[in-house]
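K.L.:
A structural model of the following input is requested.
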Amino acid sequence: MTSALSLGAALAIVPSVAAEPITGRASVIDGDTIDIRGERIRLHGVDAPESWQTCGDGAGGTYRCGHQAALELDKFLAESRPTRCEFAERDRYRRIVSVCFRADGRDVNRWLVESGNAVDWERYSRGAYADAKELAKSRGAGIWRGRFQMPCQARAERARRKPSC
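P.N.:
Prediction:
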């Protein structure tokens, strides 16, 4: 409900052209960014591992969890096209930040967290996906099957700066 309220508030303050949903065939850039018709779209309130990031596999090994998250997102989106994204805001990189839905109505952002391919980025989601995170953790899904570093911490460490999470 909080997510719907904040999305509604964002839509109310932007020009109607920017508030129009973007619909089309999504190309996956990484685990939390897609492209539709040349427009980069950052998925609101979720944070997926970076493409270079590795995670524990729960059996003593590691796997490329960021790469895997992107592959899983691509498969999920391909199951029901097109993808529709509702404008929330623009980020500092000028990407559109959105909550997106498959043609069958499934919430892409929620699915990413529920499947363990991303975490609820509470700083932005205000906990909208906390239940999905708990479900993924309890099932040991995706990144939750082993040890991993939060994506925002991994980015900060790589850039030698303070984490933004």
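K.L.:
all contacts plus neighbour counts: C-alpha atoms, from now on.
P.N.:
Fine.
K.L.:
What residues of stretch 47-65 count as buried?
P.N.:
Buried residues in stretch 47-65, defined by neighbour count with 16 or more other Cα atoms under 10 Å: 47-51, 53-57, 64-65.
K.L.:
Nearest to Ala132 among those residues?
P.N.:
Of all the buried residues of stretch 47-65, Asp47 has the smallest distance to Ala132: 13.1 Å, by Cα to Cα.
K.L.:
Check the gap between that closest one and Ala9 for me.
P.N.:
In this structure, Asp47 and Ala9 are 22 Å apart, going by Cα to Cα, to the nearest Å.
K.L.:
got it, and Gln68?
P.N.:
Separation of Gln68 from Ala9 (Cα to Cα): 34 Å.
K.L.:
Sequence B follows; please return its structure for comparison with A:
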Amino acid sequence: MLRFCFALVLSSLASVALADLSGPLRVIDGDTVVIGETRIRLHGIDAPEKAQFCGSRTAPMWPCGSWITGEVRARFDGRNARCAAVDIDKYGRTVARCEVAGEDLGAALVRGGLAFAYLDYSHDYLPQQAAAMQRGAGLHGAGVQSPADFRKAARRGHDAQHLAKAPDGCVIKGNISSRGNARIYHVPGQSWYGTTRISPAKGERWFCSEAEAQDAGWRRAQR
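P.N.:
Next up is the predicted model:
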């Protein structure tokens, strides 16, 4: 009887969590919002983490994660939304599809280049992503590491450890090669960024921009 009651309580809680939600949005980041007391992970999309930086050979490093959060807040924070829950994730968040003024929020973010289709969970927003890539909208063409890969690196302790030691906003690693004393800098998203350690005693240092690194005589790592 006790087990039955416990199961009934869990079932009731799940039903409440999976109920449709409506009300003003509070934006947490590019793919997470809150309505009332319910934290919602938007279904089928993935956006850069707040601490994530973007950049490429042709584009300087810039804080794309915080930029995305600001853009989504500017467009949707405080607006009324209707969300239909589809699941509960492993962190206890409600996973839901949300609409603002009749428009699918996930579709709008992917179409605007502010988030990616999260193909591990859904292919619903592939058409919007293809259109955004063709236009070069938002993040496309900005040298962004996929949010999933960024999180994996952080879980391994690489990026999390090294970013924690970096001065605010200065995440480019100036490394001195053990062979030939070549001065090479690594930017987030490159192959060896996560495993590169900075030793000031060896003359290694952090840079706040690629221009700063190049002016100091360092060259960008090839990968």
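K.L.:
mind checking the longest strand of the first structure?
P.N.:
Determined from DSSP state E, the single longest strand within the first structure is strand 83-90.
K.L.:
What range does it cover in the second structure?
P.N.:
The counterpart of strand 83-90 of the first structure in the second structure, using TM-score structural alignment, spans residues 81-88.
K.L.:
can you check stretch 129-139 of the first structure too?
P.N.:
Aligning stretch 129-139 of the first structure against the second structure (TM-score structural alignment) gives residues 125-135.
K.L.:
Need the contact partners of the host helix or strand of Leu13 of the second structure.
P.N.:
Assigned by DSSP states H and E, Leu13 of the second structure falls within helix 2-17. The contact list for helix 2-17 of the second structure (Cα atoms under 8 Å, 6 or more residues apart in numbering) reads 85, 88, 94.
K.L.:
Go through those and give me the one with the most neighbours.
P.N.:
Thr94 (26 neighbours; other Cα atoms under 10 Å).
K.L.:
Hmm, Leu18 and it touching each other?
P.N.:
Yes: judged on Cα atoms under 8 Å, Thr94 of the second structure makes contact with Leu18 at a distance of 6.9 Å.
K.L.:
Name the residues contacting each of these two.
P.N.:
Residues touching both Thr94 of the second structure and Leu18 (Cα under 8 Å, 6+ apart): 85-88.
K.L.:
Out of those, which comes closest to Gly102 of the second structure?
P.N.:
For these, the minimum distance to Gly102 of the second structure (Cα to Cα) is 16.2 Å, reached by Ala85.
K.L.:
List the residues that contact the closest one.
P.N.:
By Cα under 8 Å, 6+ apart, Ala85 of the second structure lies in contact with 17-21, 94-97.
K.L.:
can we see that at 6 Å?
P.N.:
The contact partners of Ala85 of the second structure, by Cα atoms under 6 Å, 6 or more residues apart in numbering, come to 18, 20, 95-96.
K.L.:
circling back: between Gln68 and Ala9 of the first structure, point out the one with more neighbours.
P.N.:
Neighbour tally, Gln68 of the first structure and Ala9, criterion other Cα under 10 Å: the higher count belongs to Gln68, 21 against 12.
K.L.:
Show residues contacting the one helix or strand the more buried one maps to.
P.N.:
Per DSSP H and E: Gln68 of the first structure is located in helix 65-78. Helix 65-78 of the first structure has contacts (Cα under 6 Å, 6+ apart) with 28, 30-31, 49-51, 53-55, 117.
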